[in-house]
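Novice: Build the 3D model from these lines:
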Amino acid sequence: MRVLPCGSDAVLVEVDTADQVQQLHGALRTAPPTGVTELVPAARTVLVRYDPRVTDPHRLRAALAALPHTAAARTAVLAGDEPDAVRVPVRYDGPDLAEVAARAGLTERQVIERHTAAHYRVAFCGFAPGFAYLTGLDPQLRLPRRSEPRTRVPAGSVAVADEYTGIYPSPSPGGWHLLGSTALTLWDPATDPPTRLRPGTAVRFVEVSESAGSGA
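Specialist: Purely as a prediction, here's the structure:
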């Protein structure tokens, strides 16, 4: 773990893996050091903003070093089976489902079963407003992004790329592999907060038939 200064009121904590980001972010959310005002997780970093009237980088660095980084903490962070986990109904009829199955050496049914069996958690948000990067993807479903991105991916598309699962919140270009789609609204600028999938949120995918999709 590297702690780097970032302006006059923040430090940037660098770690090696997405799992370590989840551990660190979870520990900081559970027991924030004195003076911490905001946490911004990313792929391999967590930006920690603080009130310079209350603390300073030296005390913050010591507090970060004292955080628990244990197997138990990792299990708690990645479990994903909390009662308030967001359940996302998915129709697994995506245009890339067959290709993902072939490249993974699985049947389409096995891809669906593996995708729905996993416990996911929002690692960070980016790319577009409301686009959440979910960790927890089965290793056999981890494929590089498409060599030729699509110019338009429909809103609600459920996709995988690298070590992440994502849901496109609005129509946009995209290079992820599309497994299916959901009718669940996950991003609405008119609500507060506008997204259901904030960093740290647990997520489960549930297979549904076309008639069972819901926009609620």
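Novice: only C-alpha atoms for contact and neighbour calcs from this point on.
Specialist: Will do.
Novice: Residue 24 - that's part of a strand, no?
Specialist: No. According to DSSP: H, G, I helix; E, B strand; the rest coil, residue 24 belongs to no strand; its state is helix.
Novice: and for comparison, fold this next one:
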Amino acid sequence: MTGAAAMRPRVLPVGRHALLVEVAGSEEAQVFHAELLRRRAAGALPPIREIVPAARTVLLDGVGDPHALAARIAEWTVPPADAAEGEPVVLPVRYDGADLAEVAALWGVAEEEVPRLHASMSFRVAFCGFAPGFGYLTGAPEHLHVPRRATPRTAVPAGSVGLAGPYTGVYPSSSPGGWQLIGRTDVRLWDPAREPAALLAPGTRVRFEEIA
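Specialist: Below you'll find the predicted structure:
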């Protein structure tokens, strides 16, 4: 892996048969996760049971010889993600969320500008967590990051589109949550009868489309 802004990862042992790879941020974690999957598919890695990305780390679980693999990985470099890679999943959104006015105030724009700005961004699933099918999407510029709500809601409807810190996310099912809600989509993010059950996997590009 090469690139002008490349960096070397930090590799840490986790128990007897796992490694934790630390990188600078979510973009690097996404690229590193994709590279691991590519090398495993090409037969260039020893057997690994699971590869699990997170915000700034990638966990390799079920590694037969973690010390040997750690030495190899420590020599890799991680370039920035290619924003044009892959076709995006398009999620139609009604921008009528309960926190739309608050987000507009935080962004310093008129309320009707929030849908246009949000739908103009290109997102990528950095990692999944919190609930089955919930992807943490990166892509918002730093000046549009917003804080979580001071008091979480006891129930957020399925399909709600929310913002928290640097992330955008879509609630796959009704659950408590403290993200700033700006809209909702009817697309089903998690369906156990579907293969794969999760619509959004790490590395997937996502674009939101405003609907009336």
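Novice: my guess is residue 33 of the second structure meets residue 53, correct?
Specialist: Yes. With contact defined as Cα atoms under 8 Å, residue 33 of the second structure reaches residue 53; the gap is 6.2 Å.
Novice: Need the counterpart of residue 111 of the first structure in the second structure.
Specialist: Using TM-score structural alignment, the partner of residue 111 of the first structure in the second structure is residue 114.
Novice: Likewise for residue 102 of the first structure?
Specialist: Under the alignment (TM-score structural alignment), residue 102 of the first structure maps onto residue 105.
Novice: now stretch 162-181 of the second structure: which residue numbers in the first structure?
Specialist: Residue span in the first structure matched to stretch 162-181 of the second structure, by TM-score structural alignment: 159-178.
Novice: ok now the matching stretch, how far from the chain's centre?
Specialist: Per Cα atoms, centre = their mean, to the nearest Å, the displacement of stretch 159-178 of the first structure from the mean C-alpha position of its chain is 12 Å.
Novice: so who does residue 194 of the first structure touch?
Specialist: By Cα atoms under 8 Å, 6 or more residues apart in numbering, residue 194 of the first structure lies in contact with 130, 187, 188.
Novice: which of those map to contacts in the second structure?
Specialist: Using both residues aligned by TM-score structural alignment, their matches' Cα atoms under 8 Å, the second structure keeps these contacts from the contacts of residue 194 of the first structure: 130, 187, 188.
Novice: The first one against residue 193, yeah?
Specialist: No. Contact criterion Cα under 8 Å: residue 130 of the first structure and residue 193 do not qualify, at 10.5 Å.
Novice: quick one: which of those two has more around it?
Specialist: Higher neighbour count among residue 130 of the first structure and residue 193: residue 130, with 21 against 11, using other Cα atoms under 10 Å.
Novice: Alignment lookup: that one to the second structure.
Specialist: In the second structure, residue 130 of the first structure lands on residue 133 (TM-score structural alignment).
Novice: Many thanks, have a good one.
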